[in-house]
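Asker: Got a predicted structure plus its sequence, pasted below:
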Amino acid sequence: MDALRALPSVHQVLELAEAQALVTVHGRALVLFAVQRALDEERTTGTIADPAARMARIEALAGELRRPRLRPVINATGVVLHTNLGRAPMASAAAQAAANIAGRYSTLEFDPRTGRRGRRHDLVADLLRYLTGAEEAAVVNNCAAAVLLMLTALAKGKEVIVGRGELVEIGGGFRMPDVMRLSGARLVEVGTTNRTRAEDYAAAITPKTAAILKVHASNFQVVGFTESVEIEALARVARHQGVLLLHDLGSGSLLDTAAYGLAVEPRIQDSLRAGTDLLACSGDKLLGGPQAGLLLGRAEVVDRVMKHPLARAVRIDKLTLAALTATLDLYLTQSMA
């Protein structure tokens, strides 16, 4: 206790020339916090630091709070679309578009042609319709949100049929059965882990069935004695039974990945052409844009989904919209660079 009598006051430390130099760099409030924290540490441990060590600790405390958390790195993992490293790097045009809009007012929800309020997802809807062939398009803040919104708006309180081999878990513990439960829809599993046929889906449809959900297994493969049902066949089952066909495409590509020496990935436009009523996919994986969730499909279905109250909770922000628009423009001009 006697040793603590030698502990200087906060005011005394703050008035030292070294502390004043830190104030110039970090501001008085932050240095004051660091001084208080350093002195509290000494008081708790009962060890009085020498002035140089104390000042070094104060500088470290202030510096740690100001340390950049999100920093650029070199991806040497061998995984190009690495979730932990930010997935796809955006094109320079997309990054510049976001920067240009960040510090200014914008037409985010204002239609200058009518002078009335607009819908933010309409800003990219025409581009997505052109590129994918969808009747209608909307965008939310990520693909997981798109899937949750899709299921909540279209199937809450009803049944959704999914092949057992497609009950996936992706990064961060995102499991399809959990998402289904949160949406209020009832999951109906069909088939087996390695083999599922069209007749399995057809046999599971009841008056309570809202949709069939096809989930793309983008992060794993089941090989060997396997069988799954392609979109065309599922579309025939769905149309015959009068239920919706939903497709969680995950990564989502507009290009033929095989042409670039990569494994074949299903394309967005191929799924829509095959008869999918509503498709959800990411904007920041194979598409190469910012984090976003795309909803593409029949106009009536997209409109139903975007009118649900949950749509506001997962809406896209202006920086993402700017970057996504610039990314899609590169596809329009076929100048993906």
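Answerer: In hand now; what should we look at? All figures in this text were calculated on a predicted structure; none of them were measured in a lab.

Asker: going forward, measure contacts between C-alpha atoms and count neighbours the same way
Answerer: Fine.

Asker: And the helices in the stretch 151-300 of the chain, which stretches?
Answerer: 176-183, 198-204, 231-241, 268-274, 299-306 (DSSP state H, counting those that start in this stretch).

Asker: wait, which of these is closest to L249?
Answerer: Closest of these to L249 is helix 268-274, at 7.6 Å (criterion: CA to CA).

Asker: Give the buried residues for that closest one.
Answerer: Neighbour counts over helix 268-274 (16 or more other CA atoms under 10 Å) mark 268-272 as buried.

Asker: any idea which residue sits dead centre in the chain?
Answerer: Residue closest to the average C-alpha location in the chain (CA atoms, centre = their mean): N142, at 3.2 Å.

Asker: in what helix or strand does A53 lie?
Answerer: Taking DSSP states H and E as the definition, one finds A53 inside helix 51-66.

Asker: quick one, what contacts the residue nearest to the centre of the chain?
Answerer: 282-283, 291-294, 314 (CA atoms under 8 Å, 6 or more residues apart in numbering).

Asker: Equivalent analysis for A211, please.
Answerer: So A211 contacts 155, 159-161, 238, 243-246 (CA under 8 Å, 6+ apart).

Asker: Among those, which lie within strands?
Answerer: Members of the contacts of A211 lying in strands (criterion: DSSP state E): 159-161, 244-246.

Asker: Using CSV, please lay out those residues together with neighbour count and distance to A95.
Answerer: Formatted as CSV, the ones in strands among the contacts of A211 follow (neighbours: other CA atoms under 10 Å; distance: CA to CA, whole Å):
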residue, neighbour count, distance to A95
E159, 22, 41
V160, 27, 39
I161, 23, 40
L244, 24, 37
L245, 24, 35
L246, 28, 32
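
Asker: Could you export the residues you listed to CSV, including columns for distance to I212?
Answerer: Converted to CSV, those look like this (distance: CA to CA, whole Å):
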residue, distance to I212
E159, 9
V160, 6
I161, 5
L244, 6
L245, 5
L246, 6
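
Asker: from these, which single one is nearest E109?
Answerer: Out of the ones in strands among the contacts of A211, the member with the shortest distance to E109 (by CA to CA) is L246, at 28.4 Å.

Asker: this is the other structure I want to compare:
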Amino acid sequence: MSDPRRSIPRTDALLSLIDAPRLSQPALKALAAELQGAARRGEIAPRDVEPLFLERAGGPVSGLTRVLNATGVVVHTNVGRAPLSAEAVDAMVNAAGYVDVEMDLGTGLRSRMRGAEAAAALLAACPAAEDALVVNNGAAALLLACAALAEGSKVVISRGELIEIGAGFRLPELIESAHVELVEVGATNRTHPHDYAAAAPGAAAILKVHPSNYRIHGFTAEAGVEQLRAVADEHGLALVVDTGSGLLRPDPALPDEPDAATALKQGADIVLFSGDKLLGGPQAGVILGRRWAVEKLKKHPLARAVRIDKLRLAALEASVRERSTPTSDYLHADPEELRRRAEELARRVGGRVVAHDGRVGGGGAPGHPLPGWAVELPERLAAPLRAGSPAVIGRVHEGRLLLDLRCVPPAEDETIAARVEECMS
């Protein structure tokens, strides 16, 4: 018998099928090699190589798959954290061409005002800040703050705030890469103002970090920003507060979540946080604070290495200026409306409507429930729902698949129902 692999189409034969390629020649050759390899391994039939090649060569240029987030987790890091609003997307599209990101159109000369529009939007939204700077992400903001305010010196931090952030990055290692020495004070569960004061001589800054994805209960104590301001003033130290999740001002729905405005009013010199969490914008590291402190960060050589691109500057400005963002809408979703939508989905596809608490996610408000509802379906549907287009991800819990529509735009409810029906059949 002849080997069926002999019928796998040659690369030149596949390339000749494309009259007006959207992909580059190297990308088309890589796609051909991928499909030929799959056919040789028996993962697909040789006869399927040609139609799959034509389908994928004419498909989206990006390899990212659109996802409908039915987990109930609003700031879901694994699927891109905060979804952008239509206005923020439009702003990015407008900025995709030539824009005056570093040009003074009045004089025609180069401008040093890169990011000025985004900074102005942030200052308008948070009047407690005197100046603003935006960098690549939250980790970059922390790295730059430590380098600019304490390079070659010491930074005092509570042991209970030496956390590990996403993908295994540990805060101490990140901070020490700025050529500073960390001075750990207090205990994991209790740190007092006098602990900071004892370590202050010879230091350059105090750092207070939101503990992100965990919370300690019971016999605990921590020094507040006002108390740390007093210690910093007594010893001539800068006070840096990393609020983490990006809340600009207090939100009654998240009563224990720190916000930038309050930290600044209580005396922080610098407040920093991520732009793609509760702020509801793109990935960014937002730095707000006193003019002298922000100016030091702007002048540090590392600022150039961590600067942000024009697309995200545009999206961040739009997100801050908007009345509301998808993230805010999902956080404050009406539980009764969520129940009505869940009941309609269950009526369409079967399953049972059950009470389900959503979560903020992204390190924000750890353990804080967002009351809502979900449709309970067999766990076996989870994998095929993830494999389709658009991918639908739900929460698998105790042998059940839970679809929570909190973070699904209402216009996509029909898409969710159609995907479930497709997988059931």
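Answerer: Good, I have the coordinates. Note that the structure is predicted; figures quoted are calculated from it, not measured.

Asker: quick one, which of the helices of the stretch 151-300 of the first structure is nearest to H121 of the first structure?
Answerer: helix 299-306 (9.5 Å).

Asker: Quick check: the closest one compared with the second structure, mean distance?
Answerer: After superposition onto the second structure, the mean distance of helix 299-306 of the first structure to its aligned counterpart is 1.0 Å, using mean CA distance after the TM-score superposition for the first structure.

Asker: contact partners of the helix or strand that that helix is followed by?
Answerer: Remark: after helix 299-306 of the first structure, the chain's next helix or strand is helix 310-313, criterion DSSP H and E. With contact meaning CA under 8 Å, 6+ apart, helix 310-313 of the first structure is reached by 140, 149, 305.

Asker: Could I get the buried residue list for helix 310-313 of the first structure?
Answerer: Those would be 310-311, for helix 310-313 of the first structure by 16+ other CA under 10 Å.

Asker: mean deviation of it from the second structure?
Answerer: Mean deviation for helix 310-313 of the first structure: 1.1 Å (mean CA distance after the TM-score superposition for the first structure).

Asker: any idea how far E257 of the second structure is from the counterpart of N219 of the first structure in the second structure?
Answerer: Counting by TM-score structural alignment, N219 of the first structure lines up with N213 in the second structure. As for N213 of the second structure, its distance to E257 of the second structure is 12 Å (criterion: CA to CA, to the nearest Å).

Asker: Show me what whatever helix or strand comes next after the helix holding A53 of the first structure packs onto, helices and strands only.
Answerer: Downstream of helix 51-66 of the first structure, the first helix or strand assigned by DSSP H and E is helix 92-102. Here helix 92-102 of the first structure touches helix 318-332, going by 3 or more CA pairs under 8 Å, 6 or more residues apart in numbering; DSSP states H and E.

Asker: who touches the helix it packs on?
Answerer: Counting by CA under 8 Å, 6+ apart, 90-91, 93-99, 101-102, 108, 123-124, 127-128, 131, 283, 288-292, 336-337 sit against helix 318-332 of the first structure.

Asker: Give me the buried subset of these.
Answerer: In terms of neighbour count (16+ other CA under 10 Å), the buried residues within those are 90-91, 93-95, 97-98, 101, 108, 123-124, 127-128, 131, 283, 288-292.

Asker: returning to what we had before: now distance to A60 of the first structure too, for the helices of the stretch 151-300 of the first structure, in a markdown table please.
Answerer: Below are the helices of the stretch 151-300 of the first structure laid out as a markdown table (distance: least, CA to CA, whole Å):
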| stretch | distance to A60 of the first structure |
| --- | --- |
| helix 176-183 | 43 |
| helix 198-204 | 61 |
| helix 231-241 | 57 |
| helix 268-274 | 50 |
| helix 299-306 | 48 |
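
Asker: so what corresponds to the residue nearest to the centre of the first structure in the second structure?
Answerer: Checking with TM-score structural alignment, N142 of the first structure has N137 as its match.

Asker: give me the number of residues near V80 of the first structure?
Answerer: Close neighbours of V80 of the first structure, defined as other CA atoms under 10 Å, add up to 14.

Asker: My read is that it contacts R87, right?
Answerer: Yes: taking CA atoms under 8 Å as the definition, V80 of the first structure is a contact partner of R87 at 7.4 Å.

Asker: So what does S106 of the first structure match up with in the second structure?
Answerer: Counting by TM-score structural alignment, the partner of S106 of the first structure is V99.

Asker: Then T196 of the first structure?
Answerer: Using TM-score structural alignment, T196 of the first structure sits opposite T191 in the second structure.

Asker: How about P258 of the second structure: what's its closest non-neighbour residue?
Answerer: Distance criterion CA to CA, 6 or more residues apart in numbering; nearest residue to P258 of the second structure, sequence neighbours excluded, is T243 at 6.0 Å.
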